[in-house]
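Asker: sequence first, then the predicted structure:
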Amino acid sequence: MVIVVIVLVCGWLASTFLGAIDWSSVGEALGRLTVWQLLALGAVLLVRQTLNALPLALFIDGLGAGRALLSDLVASVTAVVAPPPGDMVVRVAMFRGWGIEASRGLAGATMNMVVFYVNRFAAPLIGLAVLTVLGSGTSQVAGALVSVAIAIALAVLVSLAVRREQFAARLGRRAATIVRRARSSVDPDAWVRSSTGFQQHIVADYRRSFPRSLLALSAMVLADACILLLAIRFVGIPAEAVPAYEVIGIFFLAYPLTLPPMMGLGIYDVVLLGAFMEVGGDALEPELVAALTVWRAVTILGPVALGGVVALVWRGRLGEATGDTS
């Protein structure tokens, strides 16, 4: 139901803000793209996906960056075709195939998700700094500070849960008590065991892995912004009209809007479009829409396509290893 509401809101936003767009001009802007430019966008996408998967390698000892990337790509395509926790099921299967204990792999995957949320809410701080120092400034200071406060609260909560076993147990029992009101089958003791097990798997390398993961994911957001920046340049918008620091600053500042499904598809795009038009003028609307379309195609369809190939290869090798020829 939530997804349906979000889709309806996105449709309303699109019809309200994009209804008067000259779509023939958008098509003309898209036609300026060359094969070499698409390859460049694909190369930056690989950097983005590698950085996105790096926290897995940091929190799961023995996984490595390469396997973390493969796991992340397969999980991405699984999340599209199967409801949660389908992506986690696939991750566990891959971890086991690489000789990694399921509970240790799940703990690392959970921390990967948690760090992503911390980084998502902390991103506006970077955008605020870029726009204040290099750009034209912003009036969204209060919203950015609230977002950063949420990131700090999440980071403190996770730090307490990881560093103190008693706090992790208490947090697990409290969460189970809340969930049990809606699902009577929940076992608080099992949740406590899971919480303390998670804490034991993560605590050893937490102090080293957590800040490095945040740094990697901040670089991932920068790579994501660079894909959009390249798309803007490739469709014909010069740096004089929309400077690079404005693109990067606005991208970071609005990044919490990627919280809805499909990385805020529709909502985030409309906000970026409005902000860029405020910088470069309304005349750039067709080119900006074309650039946002390219960016979405690369960052959403790209990982799905790569994940599909990896999943087929992995499934084929798994079948060979088990003697399954069907």
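Answerer: The structure has been received and is ready for your questions.
Asker: C-alpha only now, for contacts and for neighbours.
Answerer: Fine.
Asker: can you pull the contacts of Trp23?
Answerer: Counting by Cα atoms under 8 Å, 6 or more residues apart in numbering, Trp23 touches Pro286.
Asker: I meant Ala129, not that one.
Answerer: Contact analysis of Ala129 by Cα under 8 Å, 6+ apart lists Gly249.
Asker: let's go with 10 Å and repeat that
Answerer: Applying Cα atoms under 10 Å, 6 or more residues apart in numbering, we find Ala129 in contact with Gly135, Gly137, Thr138, Gly249, Phe252, Leu253.
Asker: now list the buried members of those residues.
Answerer: By the neighbour-count criterion of 16 or more other Cα atoms under 10 Å, those include these buried positions: Gly135, Gly137, Gly249, Phe252, Leu253.
Asker: just the helices from the stretch 101-250 of the chain, written as ranges.
Answerer: Taking DSSP state H, counting those that start in this stretch as the test, the helices found in the stretch 101-250 of the chain are 102-133, 141-163, 165-180, 188-202, 206-234, 244-253.
Asker: reformat those helices as JSON lines; add distance to Gly19.
Answerer: JSON lines is the format used below for those (distance: least, Cα to Cα, whole Å):
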{"stretch": "helix 102-133", "distance to Gly19": "29"}
{"stretch": "helix 141-163", "distance to Gly19": "28"}
{"stretch": "helix 165-180", "distance to Gly19": "43"}
{"stretch": "helix 188-202", "distance to Gly19": "49"}
{"stretch": "helix 206-234", "distance to Gly19": "21"}
{"stretch": "helix 244-253", "distance to Gly19": "23"}
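Asker: try this one next to it:
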Amino acid sequence: MSLAARQVRNLAGWLIGLVGAVVIAVWVLPSVASYAEMAATIEALSAWELIGLLGLGLVTIASAGFATKLTLPGLTWGKGTLATLCANFLTAFVPTGVDLAVRFAMYKSWGFGARQSASAVALAGLSRYVTLLSLPLLGTAAILVSGRGDEQTPIRLILGSIAFALLISIPWLLLRHESLAKRIALRLQRFVHLLARIVRRPAPPRIAERLLKTHEQIVTQARDRWPSVTVSQLVATLMNAVVLLAAVRFVGLGPDLLSWTEVLYAFALGTIAAVIPLTPGNIGVTELILLGVLGLGAANMESQILAAALLYRIFTWMLPVPLGIASYLFWRYTSRSRAQSK
């Protein structure tokens, strides 16, 4: 597929997702919750509650930046936060993968080598992968321990644990077995050479060798930094759940209606669903999931739940967008200034 065709396909997918978001916002959500009641609930919040949500949102951003800092020795917390904000902004609006390229470019512009930058991006992706897989387990286990589950909850936990082990084994095998990595690198090299012959362009030299050197560096980084990076990534992700819990409490849904374990479970499902966004930023879809899951424990409270979901999205998704735009423009400006001064 040509670059132009791929761009057209991505644009078409984005537009279809945008239409889906409009349909959900205009027809689906109003059919299950009152926008007027939702607005009244939000308007009833005090200034201190809004400031509290803003503070939690900023702490969430800072914690994600700290997790990024740990992926690359020598990277400052500030630059880690800058890279995280840019990546989050791009992930919200453009196809998946662009954020990785921008992270790589940012690291290189700050003086880090190509392999070092690639290793940091890969390590961040690995920790994110493990974190996402662990969220449903954490949510289900919390539901089970709190006694709020049903007879199917232990079964879901067992099946989830098996799936977690199987999915974790994939990157583990790639990192632990050099022979497997070598076979994959050689096959990828043959594939690239085949494509080069088809398009009549010279193939990049020593693809397998360069991939294996990068793999070796990733293994070293993962061995030394993977535990701390994964824990920090998990903490940063769970900070989003704290924002959701605070929003739920601020709109008047107390522990007697929704326990923190139910909020965590709903957050886990919403986060997993966002991995493959059906709409730009998963607008509408995340709100529907939160409304559906939390509505099971708080019947006839749909407007309050939707208000909490909207507040959660404002301070975890909308807040980073303008900050991400500003971060991206700042990085481009400073990079251009450094290039001109050389």
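Answerer: Sure, I can see it. It should be emphasised that the depicted structure is a prediction, and the values quoted were computed from it without experimental measurement.
Asker: let me see the TM-score of these two.
Answerer: Superposed pair, TM-score by TM-score structural alignment, normalised by the length of the first structure: 0.83. Supporting alignment: 323 aligned residues with a Cα RMSD of 3.2 Å.
Asker: these two touch, right, Ala268 of the second structure and Val242?
Answerer: No. In this structure, Ala268 of the second structure is not within contact of Val242 by Cα atoms under 10 Å, at 11.9 Å.
Asker: hang on, the earlier thing: highest mean neighbour count out of the helices of the stretch 101-250 of the first structure?
Answerer: Each of those was scored by mean neighbour count; the highest is helix 244-253, a mean of 24, by mean count of other Cα atoms under 10 Å.
Asker: now that helix against helix 102-133, angle please.
Answerer: Counting by axes from the mean of the first three to the mean of the last three Cα atoms, to 10 degrees, helix 244-253 of the first structure lies at 130 degrees to helix 102-133.
Asker: helix 244-253 of the first structure vs the second structure, average offset?
Answerer: Following the fit onto the second structure, the mean deviation recorded for helix 244-253 of the first structure is 2.6 Å by mean Cα distance after the TM-score superposition for the first structure.
Asker: let me know the closest of the buried ones among the contacts of Ala129 of the first structure to Ile232 of the first structure.
Answerer: The closest of those to Ile232 of the first structure turns out to be Gly249 (Cα to Cα; 14.7 Å).
Asker: ignoring the adjacent residues along the chain, who's closest to that closest one?
Answerer: Nearest non-adjacent residue to Gly249 of the first structure, counting by Cα to Cα, 6 or more residues apart in numbering: Gly127, 4.0 Å away.
Asker: how close does that neighbour sit to Gln140 of the first structure?
Answerer: Gly127 of the first structure sits 10 Å away from Gln140 of the first structure, going by Cα to Cα, to the nearest Å.
Asker: joint contacts of these two?
Answerer: Contacts common to Gly127 of the first structure and Gln140, judged by Cα under 10 Å, 6+ apart, are Leu253, Ala254.
Asker: circling back: look up how far Thr84 of the second structure lies from the counterpart of the residue nearest to Gly249 of the first structure in the second structure.
Answerer: Under the alignment (TM-score structural alignment), Gly127 of the first structure pairs with Gly139 of the second structure. According to Cα to Cα, Gly139 of the second structure and Thr84 of the second structure sit 25 Å apart.
Asker: doesn't Arg174 make contact with Asp187 of the first structure?
Answerer: No. Asp187 of the first structure is beyond contact range of Arg174, at 11.5 Å (criterion: Cα under 10 Å).
Asker: which one of the buried ones among the contacts of Ala129 of the first structure is nearest Glu28 of the first structure?
Answerer: Lowest distance from Glu28 of the first structure to those (Cα to Cα) belongs to Gly249, with 27.6 Å.
Asker: counterpart of that closest one over in the second structure?
Answerer: Aligned counterpart of Gly249 of the first structure in the second structure: Tyr265 (TM-score structural alignment).
Asker: that match against Val293, yeah?
Answerer: Yes. Tyr265 of the second structure lies in contact with Val293 (Cα under 10 Å); the separation is 8.2 Å.
Asker: Ala266 of the second structure contacts Gly139, doesn't it?
Answerer: Yes. Using Cα under 10 Å, Ala266 of the second structure is in contact with Gly139, at 7.8 Å.
Asker: now for the two: what residues contact both?
Answerer: Residues touching both Ala266 of the second structure and Gly139 (Cα under 10 Å, 6+ apart) are Trp260.
Asker: I'd like the distance between Thr96 of the second structure and Ile276 of the second structure.
Answerer: Using Cα to Cα, Thr96 of the second structure is found at 9 Å from Ile276 of the second structure.
Asker: among those two, which residue is more densely surrounded?
Answerer: Thr96 (15 against 11; other Cα atoms under 10 Å).
Asker: contacting residues for the more buried one?
Answerer: Going by Cα under 10 Å, 6+ apart, Thr96 of the second structure touches Ala87, Leu90, Val275, Ile276, Pro277.
Asker: how about it, secondary structure?
Answerer: Three-state assignment for Thr96 of the second structure (DSSP: H, G, I helix; E, B strand; the rest coil): coil.
Asker: any idea how far it is from Gln221 of the second structure?
Answerer: Here the criterion is Cα to Cα. By it, Thr96 of the second structure lies 24 Å from Gln221 of the second structure.
Asker: and for Leu245 of the second structure?
Answerer: Remark: distance between Leu245 of the second structure and Gln221 of the second structure (Cα to Cα) = 34 Å.
Asker: for Glu37 of the second structure, same thing?
Answerer: Distance of Glu37 of the second structure to Gln221 of the second structure, computed by Cα to Cα: 51 Å.
Asker: which residue of these two possesses the greater neighbour count?
Answerer: A count of neighbours by other Cα under 10 Å puts Gln221 above the other of Glu37 of the second structure and Gln221, at 19 against 15.
Asker: could you find the counterpart of that one in the first structure?
Answerer: Match for Gln221 of the second structure (TM-score structural alignment): Asp205.
Asker: tell me the contacts of that match?
Answerer: So Asp205 of the first structure contacts Leu58, Phe59, Ile60, Asp61 (Cα under 10 Å, 6+ apart).
Asker: go on, Glu49 of the second structure?
Answerer: By Cα under 10 Å, 6+ apart, the neighbours of Glu49 of the second structure are Gly55, Ala246, Ala247, Arg249, Phe250, Val251.
Asker: pretty sure Lys213 of the second structure sits against Arg115.
Answerer: Yes. If you go by Cα under 10 Å, Lys213 of the second structure and Arg115 touch, sitting 8.1 Å apart.
Asker: mapped onto the second structure, which of the contacts of Asp205 of the first structure hold?
Answerer: For these, the aligned pairs still in contact in the second structure (both residues aligned by TM-score structural alignment, their matches' Cα atoms under 10 Å) are Phe59, Ile60, Asp61.
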